[in-house]
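sequence and predicted structure below; questions after.
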Amino acid sequence: MTAVPVPRQRDIPAAESGQPGIPQQPLTLLVIQDDPAGGLTVPEILDTDGQRIRIRTARNLTEAARLLTQDVHCILLDLSLPGAGLGSGPARVTATAVETAGDELATLRQVLRIAPRHAVLVLTAEADAERAAEAVRVGAQDFLFRDELDGRLLSRAIRYAVERKRADIAQYKLAESKLRAQENARLERGLLPTPLLEGSDIRFAARYRPGRSRALLGGDFYDAVRTPDGTVHAMIGDVCGHGPDEAALGVELRIAWRALTLAGLSGDDLLATLQQVLEVERPCDEIFATLCTVDISPDGRRAGLCLAGHPAPLVARTEGPARLLPYEDSGPALGLLPRARWPRRQVELGSSWGLMLYTDGLIEGRIGTGRERLGQDGMVEMINRHLDRGLAGEGLLEAAVTEARSLNGGELTDDVALVLLARG
């Protein structure tokens, strides 16, 4: 047929939204065809609101890739475009072109690769309906026949293709989000264990909040078990960093701690073995972990405390306000010093008490808009206020995290883990 030139391309202002497939401004169409005279019989295209659809033209995929900016909403590809390479001539034959030799839809497949988030229409002859349908199965949103094409039909097809692509992307993101949530839930079961405290009169509560966006796990970890002699062992730790490698290392250290504790190790021997595990499993030598362990005697009246570069726990007794346990003579974080030692300190608890273990994500949040941090003193004051209100267990931990977030003016950037053991 006789080709009629498409409207001349003019300067295109930058898109406001920056989201292909979500038209917040007049639509822009990128036409890919090798005929310089143009293969469209449409002198002007108006959308359903009467606004002109802006048109860009490219003779090959090299030009198309250059013109494919964020303000392009839809691509119209002429299936008669020869060759699958990013241009014309022997010099432009690519490895992809060789791989797809004989593939009638090779050019379309390349367009879909370079524009995965853009709506794509294909233009073909009516006699080639079978290939047009195959193009839709490959990934195009729709096909159009040259002999039937007019401005109104093209406008509707563009609008439909853009909306369908947006729906496809939304559906893909939803499915991806569900898969990520399922995977994170499986990992979370390893990170947030069920304490093994059967037969003990000690109550257990925990609260965990990861610092990474959209994550369910971070580098903090904790656990609690009761050994056959009636001793209750609990720990909390923090791997430096916030990525998935640190989260995985936290899970490994937590599992190793449980296994070693059930095997009878405690105190310095246990921490020395955990350091060996960390040194073998960490992704680089700069990674270290802080740890706090407590072992509570079978009668529940005293505990052994070991600190490896970790903040000291908080203890609350009936006869006075909550206060920090002594942290003098604590040892270094795991992974910092070879052949380090971690002294075990004996602590008297009494008959009725609460013991809170925590990671530094709770105390490093800011207070208001300044540079001041909550700190351990601010945390002690905060916990005492909540205790005076009668809060206990998970309610106390939830209130502490909520207030820390409020003081910080939003989400805390570091992981936060809290463990509360209580008796009486």
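On my side now, so go ahead. Please read all numbers here as calculations on a predicted model, not as lab measurements.

alpha carbons only for contacts and neighbour counts from here, please
Fine.

please report how far residue 173 lies from residue 253.
33 Å (Cα to Cα, to the nearest Å).

what about those two, which has more around it?
residue 253 (23 against 12; other Cα atoms under 10 Å).

check which helix or strand that one maps to.
Per DSSP states H and E, residue 253 falls inside helix 244-262.

what of residue 221?
Per DSSP H and E, residue 221 falls inside strand 220-226.

what lies in contact with whatever helix or strand comes next after that strand?
Downstream of strand 220-226, the first helix or strand assigned by DSSP H and E is strand 232-239. Strand 232-239 has contacts (Cα atoms under 8 Å, 6 or more residues apart in numbering) with 197, 200, 219-227, 246-247, 249-250, 261, 287-298, 310, 357-359, 417, 419.

6 Å instead?
With contacts defined as Cα atoms under 6 Å, 6 or more residues apart in numbering, strand 232-239 is touched by 219-226, 246, 289-296.

list only buried entries from these.
Listed as buried from those are 219-226, 246, 289-296; burial here means 16 or more other Cα atoms under 10 Å.

so which bits of stretch 333-344 are buried?
Within stretch 333-344, the residues that count as buried by 16+ other Cα under 10 Å are 333, 334, 335, 336, 340, 341, 342, 343, 344.

now it: how far from the chain's centre is it?
On the basis of Cα atoms, centre = their mean, to the nearest Å, stretch 333-344 sits 33 Å off its chain's mean C-alpha point.

swap in stretch 332-339?
31 Å.

what about that stretch, start to end distance?
End-to-end span of stretch 332-339 (Cα to Cα): 11 Å.

show the subsequent helix or strand relative to the helix holding residue 253.
helix 267-281.

just list what the following helix or strand past that following helix packs against, helices and strands only.
The first helix or strand that comes after helix 267-281 along the chain, using DSSP H and E, is strand 289-296. Contacts defined by 3 or more Cα pairs under 6 Å, 6 or more residues apart in numbering; DSSP states H and E place strand 289-296 against strand 232-239, strand 302-308.

residue boundaries of the helices in the protein?
61-67, 95-99, 106-114, 129-138, 151-191, 244-262, 267-281, 375-388, 393-408 (DSSP state H).

want to compare, so here's the second one:
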Amino acid sequence: MEYPEGARDDGLPAVLSDPVRLAALEASGMIASAPEQEFDDLTRLAASVTGAAISAITFVGDAQTYWKSVPHLPYGGVEAWQNGVGESFCYFAVGANGPFVVEDAAKDARTAGHQAIGPWGVGAWAGFPIVTTDGHAIGTLCVIDANPRQWQPQELESLAVLARAVSNEINLRISLNIAQSALATAQSALATSRELARSLQDSLLPPVLRPVPGLDAAARYLPATGNVEVVGDFYDLFHARGPWWTAVMGDVCGKGTEAAKVTALARYTLRADAGDHLSPAEVLDRLNTAMLAQRAPRYLTAVQATLRTAPAGAAGRLCLAGHPPALIRRADGRVRQAGVPGTLLGTMPTVRLTDVRFRLAPGDLLFLYTDGACEARPGPHSALPHRPIFDEDALARALADTHGLDAATTNARIAEVLAGHHGGWASDDTALLSLRVPPQP
């Protein structure tokens, strides 16, 4: 018999050894699998509509034929329910990738003398291939009669429909397996992405603030709900020179790797220049120049304070570059804003930046924050969805309520107030930095 893709040296169809077809068969999960009711129902129906004595669903490999449904035989286990690929007629339909119909197996030139005739009692045989969505024949649905017979057109049409039903079941399973595998891969990739994003985010924030003599300092980072991207909120506290220390907080527009690049550029530029220039306005102006020279893909807002401590407290200068004003909480609980509004950085060569002097007495606290703290709004599942935005006035009142608390506890209390306002669903990342002069004993 001639096959569309030729024959192997043993005379069997060459397509049986096609690695792509074998991969499709492997993906079906049918190799050496146990009988299932879904397939037994279809083979019994095939026997019923044709009146044949034997019906079967088999899957054809390179060297073996694997039986899936042979209702007239008890299941004999994986090893018993397979035979050599040339020991049955099943490979004929696979080799032709179409129906194979024999009305008298002993006399048909294609099957006369075939080794399967005796063991299977084949007088007449009719089978249709089981085909994957990409056109690979991986098995056969067939019926066998002990005596020669003429197959009626309606019988063959019914067999074709049943073979398509088997094919559809297999293809649905393959699609489900692919979807489940893709979902598992996506979930793994998402988990990896979250881990990498958080690792990168953590690398852009100092893990522990360096202790400043005579100052109680604490920072807190509050990620947005469900956020897996690197964001541009950052803070830093470092020694500038001599008795001077620098605190800085910034917020880069956007998220992802582009925001991370700008964050890294800002942090390292500020550290490099703060030791040479004690004016925050001068340092931020140099950062603006560096961002334009590096063609930074994002702009940023920032607040920088340079200060030194003394027995009477702390004093320094503060500058805003498009950033929300700093807040100073006095020892008696009064809160006031500090800083003159200035130009955000990274958009134009000339910026308006102003240094403002400030003093902190014992018990006073300087509070820096990003706009997540003054733009908090109720989440989609909040019990009070129409509650107004938690604005700068609300933040000032909340800070006043922390009167007497140290830096870390102040940050924790503000975080609790924000969570209570948005109902546990934060729309934006938030950074908090508190610098407090300890009260005198």
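Yes, it's here. Note that this is a predicted model, so its numbers are computed, not measured.

coming back round to it: elements contacting the strand holding residue 221 of structure 1?
Secondary-structure packing of strand 220-226 of structure 1 (3+ Cα pairs under 6 Å, 6+ apart): strand 232-239.

what's the angle between the strand it packs on and strand 302-308?
Interaxial angle of strand 232-239 of structure 1 relative to strand 302-308 (axes from the mean of the first three to the mean of the last three Cα atoms, to 10 degrees): 20 degrees.

residues in structure 2 matched by strand 232-239 of structure 1, start to end?
Per the alignment by TM-score structural alignment, strand 232-239 of structure 1 matches residues 245-252 in structure 2.

now swap in stretch 249-257 of structure 1 and tell me
Stretch 249-257 of structure 1 maps onto residues 262-270 of structure 2, going by TM-score structural alignment.

how much does that stretch stray from structure 1?
For stretch 262-270 of structure 2, the mean deviation from structure 1 after alignment is 1.6 Å (mean Cα distance after the TM-score superposition for structure 1).

chain center to that stretch: distance?
Centroid separation between stretch 262-270 of structure 2 and its chain, computed with Cα atoms, centre = their mean, is 28 Å.

how about the nearest residue to residue 374 of structure 2, chain neighbours excluded?
residue 391 (4.4 Å; Cα to Cα, 6 or more residues apart in numbering).

residue in structure 1 matching that neighbour?
When structure 1 is aligned by TM-score structural alignment, residue 391 of structure 2 is paired with residue 375.

I figured its match hits residue 365, correct?
No - between residue 375 of structure 1 and residue 365 there is no contact under Cα atoms under 6 Å: 8.0 Å.

who has more neighbours out of the two?
Between residue 375 of structure 1 and residue 365, counted using other Cα under 10 Å, residue 365 has the larger neighbour count: 24 against 16.

so the more buried one makes contact with residue 409?
No - here residue 365 of structure 1 does not reach residue 409: they are 9.1 Å apart, not a contact under Cα under 6 Å.

and the aligned partner of residue 400 of structure 2 in structure 1, how many neighbours?
Applying TM-score structural alignment, one finds that residue 400 of structure 2 aligns to residue 384 in structure 1. Around residue 384 of structure 1 there are 18 other residues, counting by other Cα under 10 Å.

and residue 384 of structure 1, how far from residue 361 of structure 1?
In this view, residue 384 of structure 1 and residue 361 of structure 1 are 19 Å apart by Cα to Cα.

tell me how far stretch 402-415 of structure 1 is from the chain's mean position?
Distance, centroid of stretch 402-415 of structure 1 to centroid of chain: 19 Å (Cα atoms, centre = their mean).

and residue 221 of structure 1, what pairs with it in structure 2?
Residue 221 of structure 1 maps onto residue 234 in structure 2, by TM-score structural alignment.

check contacts around residue 206 of structure 1.
With contacts defined as Cα under 6 Å, 6+ apart, residue 206 of structure 1 is in contact with 418, 419.

relative to residue 406 of structure 2, how far out is the aligned residue in structure 2 for it?
Matched across to structure 2, residue 206 of structure 1 falls on residue 219, judged by TM-score structural alignment. Note on residue 219 of structure 2: its distance to residue 406 of structure 2, by Cα to Cα, is 12 Å.

how far away is residue 318 of structure 1 from residue 350 of structure 1?
Separation of residue 318 of structure 1 from residue 350 of structure 1 (Cα to Cα): 9 Å.

the two: which is more packed in?
Each of residue 318 of structure 1 and residue 350 has its neighbours counted (other Cα under 10 Å); residue 350 has more, 15 against 12.

could you check how far the more buried one is from residue 296 of structure 1?
Note on residue 350 of structure 1: its distance to residue 296 of structure 1, by Cα to Cα, is 11 Å.

now do residue 398 of structure 1
Noted for residue 398 of structure 1: a distance of 24 Å to residue 296 of structure 1, by Cα to Cα.

number of nearby residues for residue 178 of structure 1?
Neighbours of residue 178 of structure 1 under the rule other Cα under 10 Å: 12.

that one matches what in structure 2?
Using TM-score structural alignment, residue 178 of structure 1 sits opposite residue 191 in structure 2.
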